[in-house]
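Visitor: Next input, structure requested:
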Amino acid sequence: MKRDKVVVTRRIPGQALELIEAKAEVYLWDSEEVPIPRHVLLEQVADASGIYTNVSDKIDKEVFDNAPLLKVVSTMAVGFDNIDVSEATKRGIPVGYTPGVLTETTADLTFALLMATARRIVEGADYIRQGKWKSWGPMVLTGQDVYGATIGIIGLGRIGEAVARRATGFGMKILYHNRHRRPEVEERLNARYCSLEELLQASDFVVLLAPSSPETYRMIGEREFSLMKPNAIFINTSRGRNVDESALYRALCDNKIWAAGLDVFEEEPIAADHPLLSLPNVVALPHIGSASIATRTKMAVLAAENLLAGLQGQKLKHTANPEVYDSV
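Guide: I've put the predicted structure just below:
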């Protein structure tokens, strides 16, 4: 009996690849950093039953049209805005994703980015490497205090709550804005729900953790930056599309806000000559929120388990479009 073919669009941890290879024929785009070329993807999915993808791959109608045998799409990510989920649903194809396993690791990175930006860690390291450190100076590389400051979290989901827990250890006042109030978190972490406008005006640190959707597209732009304190620090570890990057650049240049820490960008990878990267008060990272060895391995294995369940006609552990099962 011929085994199902699976297209794996990037090199993944061996533990996950072995799980897939035990059950299916695998085409692997064996690169650590370079995404699978579009023409190769379209060619390889022609006889594929499964696609194991990631945030760099656009899985759209064209891909689905070229994959008549497709049973399942599984992404090694908590977000799935790179996949046309509605198109998959029309065709009865479940889309798997990997929530939960990356929560704490991404919260760690978010708080590390917050602290690095506040205390100018990257600037300080560069200051030494560039031979600029001549003597101790009272105001050299002075930053912003974290302990006791006010943090405003936009999007209090799993990761937002985990960031709030870390903030309690720094004695921070916690504000949040979310689609729905979370009274249990308010009580447990002494967090206060408020409007987006109030959060922006009152926070020393504005942390964006909202999901990517049509409603959140460029939800933080010129108006929102104008409401922030001049010493406010903006952190984004959600999705780059949630921010108007031109407005952010202008806000930083015009001293409307103090600094920004970014792990995500509207276009990834961000160009090395992007204006934001020219600013000393921007700490930019290459989308490494979940990038610990343990967490990436867990994500890869969960994505493999989702994929294999789909190939076998079983329900996925985590499905972005559970409505595909309604007619079963």
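Visitor: all contacts plus neighbour counts: C-alpha atoms, from now on.
Guide: Noted.
Visitor: got the contact list for the lengthiest helix in the chain?
Guide: Counting residues, the longest helix found in the chain (DSSP state H) is helix 293-311. Outside helix 293-311, the residues that touch it by CA atoms under 8 Å, 6 or more residues apart in numbering are 4, 12-13, 15-17, 19-20, 23, 49-52, 71-77, 94, 96-98, 101-102, 105, 290, 315-318.
Visitor: what does stretch 84-101 give?
Guide: 59-61, 64, 70-80, 158, 295, 298-299, 302-303, 306-307, 310, 316-324.
Visitor: Skipping adjacent residues, who's closest to the spatially most central residue of the chain in space?
Guide: Centre of the chain computed as the mean C-alpha position; nearest residue by CA atoms, centre = their mean is residue 238, 4.4 Å away. Once flanking residues are discounted, residue 238 sits nearest to residue 209: 4.6 Å by CA to CA, 6 or more residues apart in numbering.
Visitor: Test my guess that the one you found contacts residue 155.
Guide: Yes - contact criterion CA atoms under 8 Å: residue 209 and residue 155 qualify, at 4.9 Å.
Visitor: Between those two, which has more neighbouring residues?
Guide: residue 209 (25 against 20; other CA atoms under 10 Å).
Visitor: Strands of the stretch 151-300 of the chain, start to end?
Guide: 173-177, 191-193, 205-208, 233-236, 259-262, 282-284 (DSSP state E, counting those that start in this stretch).
Visitor: export those to CSV and tack on distance to residue 30?
Guide: As requested, those are exported to CSV (distance: least, CA to CA, whole Å):
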stretch, distance to residue 30
strand 173-177, 41
strand 191-193, 45
strand 205-208, 33
strand 233-236, 30
strand 259-262, 28
strand 282-284, 27
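Visitor: would you turn these into TSV with mean neighbour count and distance to residue 39?
Guide: Formatted as TSV, these follow (neighbours: other CA atoms under 10 Å; distance: least, CA to CA, whole Å):
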stretch	mean neighbour count	distance to residue 39
strand 173-177	24	42
strand 191-193	21	48
strand 205-208	26	35
strand 233-236	25	32
strand 259-262	26	31
strand 282-284	22	31
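Visitor: For residue 113, which of the ones you listed is the nearest?
Guide: strand 259-262 (5.9 Å; CA to CA).
Visitor: Quick one: list the elements packing against that closest one.
Guide: helix 103-118, strand 233-236, strand 282-284 (3 or more CA pairs under 8 Å, 6 or more residues apart in numbering; DSSP states H and E).
Visitor: Which one, of these, ends up nearest to residue 146?
Guide: helix 103-118 (7.1 Å).
Visitor: Tell me what angle the closest one forms with helix 293-311.
Guide: Angle, helix 103-118 to helix 293-311, by axes from the mean of the first three to the mean of the last three CA atoms, to 10 degrees: 140 degrees.
Visitor: to compare against the first, here's another:
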Amino acid sequence: MSKPVIWITRTLSAATLARARRDYDVIWNDADTPGRAADIIAMSGQIDGVIPCHSEHFTADVVAQLDPRLKIIANHSVGVDHCDLPALRSRGITVTNTPGVLSDATAELAMMLMLAAARHGIAGDSLVRTGAWDAWSPALLVGKQVTGARLGIIGMGGVGLAMARKARGFDMKIHYHNRTRLSPDMEAGAIYHDDLDDLLAASDFLSLHCPSTPQTKGLINARRLDLLPPGAVLVNTARGSLVDEDALLAAIETGHLAAAGLDCFDVEPGGNPAFAKHRNIVMMPHVGSATMQTRDAMGAMALDNLDSFFRGETPANVV
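Guide: Okay, here's the model as predicted:
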């Protein structure tokens, strides 16, 4: 019996590629470039399934042109904002994701961004790296202390919970806003805010961990940034669309925000060039889940979802 044909759109981990080639007929281009709309449409007639990343966009227009042969999109990501889910469902195409396995890695990067933003990581590195550090002063690069500060978390899913666990190691006081309140054992002493505006007023640091949806687009806008305490720090390792970037720049330039740590942007790849002149904005190129262990785990989960589907079962991570 012939194996299902799957398309792997980007360069996944070696373990993932080896397992995929063992169990499937794999189409993979090691050029590692994003699949464009025309590529996705053309490839759909040659494959039974695809493992895409958030760089491949299954818009309603693309979905309408997909060949009926394509039956499953097994995303190598937890976010599915690059997929028009109603359009895909209307075509009978199963969509899965990889929740849970990237929570710790993404929370680690959020902690890195938070600490680097709070303690002038970019400015300090530049001072030493360029040879400009020629004196010391008690006033040199005085930052914002993380220990004991209030951390507001928006979205207490897997990544938000992992962030809270790590922040407790810095004796931070955890506040959170979520669609539903967690059970007391999951809260572990965190303070729930039913109203997002109330959370913002209690956040010396604010970390975003909610999905990108039509309801959350521009969630952090000028009005909400004003509700943060003066000198607050914003961290975003979720999706760029959550933040009004013009409002963020204005808050940085007025000094209302002390700093920001960003792993995602409205425009990707590339980011926002206007951020580059601000050394109190720490930036990474959307690599929250980029550890070897997590990449292996994400690939394994995507393949588990494919395996279940092609056995005639419902995959564990259908969205």
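Visitor: Just the contacts of stretch 84-101 of structure 1: which are in strands?
Guide: 72, 73, 74, 75 (DSSP state E).
Visitor: Most neighbours of all the residues you listed, which one?
Guide: residue 74 (31 neighbours).
Visitor: number of nearby residues for the closest residue to it other than its chain neighbours?
Guide: Nearest residue to residue 74 of structure 1, sequence neighbours excluded (CA to CA, 6+ apart): residue 96, at 4.3 Å. Neighbourhood size, residue 96 of structure 1 [other CA under 10 Å]: 32.
Visitor: again, but for residue 58 of structure 1
Guide: For residue 58 of structure 1, using other CA under 10 Å, the count is 17.
Visitor: Residue 256 of structure 2 - nearest residue in space that isn't next to it in sequence?
Guide: Nearest one to residue 256 of structure 2, counting by CA to CA, 6+ apart, is residue 230 at 4.9 Å.
Visitor: With residue 284 of structure 2 instead?
Guide: With CA to CA, 6+ apart, the residue lying closest to residue 284 of structure 2 is residue 263, at 4.7 Å.
Visitor: And that neighbour, what's its match in structure 1?
Guide: Using TM-score structural alignment, the partner of residue 263 of structure 2 in structure 1 is residue 263.
Visitor: ditto for residue 4 of structure 2
Guide: With TM-score structural alignment as the criterion, residue 4 of structure 2 matches residue 4.
Visitor: residues in contact with that match?
Guide: Counted by CA under 8 Å, 6+ apart, residue 4 of structure 1 has contacts 23, 24, 25, 48, 49, 50, 311.
Visitor: Let's see that with 6 Å instead.
Guide: 24, 49 (CA atoms under 6 Å, 6 or more residues apart in numbering).
Visitor: Next one: it from residue 124 of structure 1, what distance?
Guide: Applying CA to CA, to the nearest Å, the value for residue 4 of structure 1 to residue 124 of structure 1 is 53 Å.
Visitor: What are the contacting residues of stretch 270-286 of structure 1?
Guide: Here stretch 270-286 of structure 1 has contacts from 249, 259, 260, 261, 262, 263, using CA under 6 Å, 6+ apart.
Visitor: what's the first-to-last distance across that stretch?
Guide: First residue to last in stretch 270-286 of structure 1 (CA to CA) measures 8 Å.
Visitor: Same check on stretch 95-114 of structure 2?
Guide: 33 Å.
Visitor: Buried ones in that stretch, by neighbour count?
Guide: Judged by neighbour count using 16 or more other CA atoms under 10 Å, the buried positions of stretch 95-114 of structure 2 are 95-99, 101-114.
Visitor: can you check stretch 290-304 of structure 1 too?
Guide: Those would be 290, 295, 296, 297, 298, 299, 300, 301, 302, 303, 304, for stretch 290-304 of structure 1 by 16+ other CA under 10 Å.
Visitor: so how far is residue 198 of structure 1 from the second one?
Guide: Meaning residue 295 of structure 1. From residue 295 of structure 1 over to residue 198 of structure 1 (counting by CA to CA), the distance is 35 Å.
Visitor: before we move on, what about the first one?
Guide: Look at residue 290 of structure 1 and residue 198 of structure 1: by CA to CA, they are 30 Å apart.
Visitor: Kindly report the same for the fourth one.
Guide: Distance check for residue 297 of structure 1 against residue 198 of structure 1: by CA to CA, it reads 39 Å.
Visitor: can you check residue 111 of structure 1 too?
Guide: 22 Å.
Visitor: now swap in residue 307 of structure 1 and tell me
Guide: Relative to residue 198 of structure 1, and taking CA to CA, residue 307 of structure 1 is found at 43 Å.
Visitor: Next: residue 56 of structure 1.
Guide: 35 Å.
Visitor: What's the local residue count around residue 22 of structure 1?
Guide: With other CA under 10 Å as criterion, residue 22 of structure 1 counts 9.
Visitor: residues contacting it?
Guide: Here residue 22 of structure 1 is in contact with no residue (CA under 6 Å, 6+ apart).
Visitor: helix/strand/coil for whatever residue of structure 2 lines up with it?
Guide: In structure 2, the residue matched to residue 22 of structure 1 (TM-score structural alignment) is residue 22. Under DSSP: H, G, I helix; E, B strand; the rest coil, residue 22 of structure 2 falls in the helix class.
Visitor: ok, for residue 257 of structure 1, nearest residue in space, not its chain neighbours?
Guide: residue 230 (4.4 Å).
Visitor: try residue 109 of structure 1
Guide: Nearest non-adjacent residue to residue 109 of structure 1 (CA to CA, 6+ apart): residue 289, at 5.5 Å.
Visitor: Please work out how many residues are found near the one you found.
Guide: 21.
Visitor: That one contacts residue 108, doesn't it?
Guide: No - using CA atoms under 6 Å as the test, residue 289 of structure 1 is too far from residue 108 to be in contact (8.1 Å).
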